[in-house]
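Engineer: Dropping the sequence and predicted coords here.
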Amino acid sequence: MNLSIKNSYCLVIFGLIALATTTTQFDVEDEPQINLEEDTDEVPNVDESESLLSNVISDVNKTLTNIYNTVTLANVTAENKTQTANETRKLVKCKEIMYEQIEEIEPVVEIINGSHLAKLLQIKPDITSRDMEASCVLVLFFARACPFSAHAAPHFNALARSYPSVKMVALDALKYQGINAQHGIIGVPTLKMFHNGRPVAKYNGTEYNIQLFSKFVHTITGQQPQTLLVTSKDFQGPVPSVVEKETDYFLILSWLFIIVCSVYYFVQSKYWQMIVEMVQNNWRESEAQHEHND
């Protein structure tokens, strides 16, 4: 009886242990499977990641390619517009100057006065466009006392041989102040091109040599220079290449005007009144002391 009861207890105990073991195995084994399945759904595999990365890189490459094409197209368009503008820019058409064939005559610079310049720059009303053939005049406004004018002189003298179809003249700007105001000359040397008496362009360079002068004339007229050579003869004239010391009466008059105006405004100021009062007080004190001594 006792053995049977003990056996029954043993069977019950073994049954509970088996049931607990079975339950524990179910909890441990089934839950990881569910988690793995969920993780599998959330995290993509290696092949899908590589495919997604390749798609992103492809999209970035396409975007960069589109940007590059857009910028290149804009640059090409801008260059084409600039080239078209340069090609369509009007160049003046200079009338050829006929020289006497009796003897070989080299074109030279002519030094003129104000009335002669006005005659050269007379406008012909029948010529209304720069494309029409007309006389071209290149004028150098210089000053004999200016070192920059002296430096530019031999190069301008030689330039006359390079472009025989362009009349080249020089005007002493200090002698003809009215001409300066008429043509907007505020400094020397100044180089201006005229076509049919109308101003076309002004040389704005800071260096004065025959190469830059030639480039300026070529840009305006489209003509090619025959030669670009400065000889020793060009240093002798017609435009002088040596600075000449002259009495500038306009400069003297300007200084006199400045001095007179300065004195006038100083006399009207309070400082002048203070000086006058101080001198008067000293004078009175000296007189009083002199009378006291007497």
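Structural biologist: It's in.

Engineer: can we go C-alpha only for contacts and neighbour counts from here?
Structural biologist: Noted.

Engineer: Tell me how many other residues surround L138.
Structural biologist: Residues near L138, counting by other Cα atoms under 10 Å, number 23.

Engineer: Now do the same for it: helix, strand or coil?
Structural biologist: strand (DSSP: H, G, I helix; E, B strand; the rest coil).

Engineer: Would you check how far apart it and L120 are?
Structural biologist: L138 sits at a distance of 11 Å from L120 (criterion: Cα to Cα, to the nearest Å).

Engineer: which residues in the chain form strands?
Structural biologist: With DSSP state E as the criterion, the chain has strands at 110-112, 136-142, 167-172, 190-195, 198-202.

Engineer: Let's have the ones you listed in TSV, adding distance to E277.
Structural biologist: Below are these laid out as TSV (distance: least, Cα to Cα, whole Å):
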stretch	distance to E277
strand 110-112	59
strand 136-142	52
strand 167-172	52
strand 190-195	54
strand 198-202	58
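
Engineer: Out of these, which is closest to N80?
Structural biologist: Closest approach to N80 among these (Cα to Cα): strand 198-202, 24.9 Å.

Engineer: can you count the residues close to C10?
Structural biologist: 12.

Engineer: my bad, should have said T221
Structural biologist: Neighbours of T221 using other Cα under 10 Å come to 19.

Engineer: here's the one I want to compare it with:
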Amino acid sequence: MRSGRSCAEETGGAGCAASMKGRVLIVAGSDPGGGAGIQADLKAVTALDAYGATVITALTAQNTRGVFGVHAPPVAFVAQQMELVLEDIGADAIKTGMLHAADVIEVVSRTLDRMAPGVPLVVDPVMVAKGGARLLQPEAEGAMRTLLLPRATILTPNLPEAEALLGERIEGVDGMRRAARALQAMGPAAVLLKGGHAEGPVVTDVLRTAESETIFEDPRIETRATHGTGCTLASAIAAGLAQGLAVGAAVARGRRYLREAILTAPGLGHGHGPLNHAHTVRRFD
């Protein structure tokens, strides 16, 4: 599966007794272009040696230029997908992505309560696509705040999503630190507030856990290969949690994985291009 680093180095010491460790259930929308959504989630989880299972909450018609249509299955079918996977395969971590409507959030929350209490939950509050299309109905924002955020092991909003959740502008690193504290007060055990949408040559992320605050800083990568970065990072974090990593270690590894995926992106499409999710995978002849 890998080249360069050993499996133990890649997993932060989680161990590699088997080639694949950790079960991640991903509850999110589908991207037919493969750069974001379920497709990016599965690639990231697999590239980090975890097992990915999926519940599809919505079908989208999109490419690197934007989202052109959304088709939602009945909420009972979303619940059925979750129930069947959890009762058979189970999960060591769960990641939610695009949950476009209040009734979808409600049924996902009920199913988590009933079938996965105590399982680490990564909530990526997908609200707006990279091209500007809205992926969360305005009336669903309340359900997101009251039903999912209090369950989250870690919440992973970007700046626009955090501003929508808080109802206020966020400016500068100090503003991000205050916003991360305010988001944590809504119930998630940890918050990773991502600063990629801010201006400047340095990208700053703020991680708050119950014990500490960590500031991550990296030089900005000037690229159009940014499609699916949020999905990819949240799923990489979920893979780490499923493999037994602490939140801080899962975030640090996930950020390293994402950065390399951006740096080695294949240059596909005519808009916001996809990443190289397979950079950890060696050639198989």
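Structural biologist: Alright, I've got the coordinates. Because the structure is a prediction, the values reported are computed rather than measured.

Engineer: TM-score for the pair, please.
Structural biologist: With the length set by TM-score structural alignment, normalised by the length of the second structure, the two chains reach a TM-score of 0.25; 106 aligned residues with a Cα RMSD of 5.5 Å.

Engineer: just to revisit the earlier point, need the winner for burial among the strands of the first structure.
Structural biologist: Highest mean neighbour count among those (mean count of other Cα atoms under 10 Å): strand 136-142, with a mean of 24.

Engineer: in the helix or strand hosting D103 of the second structure, what counts as buried?
Structural biologist: Element membership for D103 of the second structure (DSSP states H and E) is helix 102-115. Judged by neighbour count using 16 or more other Cα atoms under 10 Å, the buried positions of helix 102-115 of the second structure are 102, 104-109, 111-112.

Engineer: before we move on, what about stretch 254-263 of the second structure?
Structural biologist: 254-255, 257-262.

Engineer: Secondary structure and distance to A28 of the second structure for those - can I get that in TSV?
Structural biologist: Shown next, in TSV, are those (DSSP: H, G, I helix; E, B strand; the rest coil; distance: Cα to Cα, whole Å):
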residue	secondary structure	distance to A28 of the second structure
G254	helix	19
R255	helix	21
Y257	helix	21
L258	helix	19
R259	helix	22
E260	helix	24
A261	helix	21
I262	helix	22
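
Engineer: Nearest to A164 of the second structure among those?
Structural biologist: Nearest member of these to A164 of the second structure, counting by Cα to Cα, is R255, at 23.5 Å.

Engineer: for the closest one, what are its contacts?
Structural biologist: Going by Cα atoms under 8 Å, 6 or more residues apart in numbering, R255 of the second structure touches L233.

Engineer: And it, how close does it get to G248 of the second structure?
Structural biologist: On the measure of Cα to Cα, R255 of the second structure and G248 of the second structure end up 11 Å apart.

Engineer: V24 of the second structure: what secondary structure?
Structural biologist: V24 of the second structure - assigned by three-state DSSP - is strand.

Engineer: Oops, could you answer that again for G29 of the second structure instead?
Structural biologist: Going by three-state DSSP: G29 of the second structure is strand.

Engineer: And for it, nearest residue in space, chain neighbours not counted?
Structural biologist: Leaving aside its sequence neighbours, G29 of the second structure sits nearest to A58 (Cα to Cα, 6 or more residues apart in numbering; 4.6 Å).

Engineer: Okay, angle between the stretch of helix or strand the one you found belongs to and strand 23-30 too, please.
Structural biologist: Taking DSSP H and E as the definition, A58 of the second structure sits inside strand 51-63. Counting by axes from the mean of the first three to the mean of the last three Cα atoms, to 10 degrees, strand 51-63 of the second structure lies at 10 degrees to strand 23-30.
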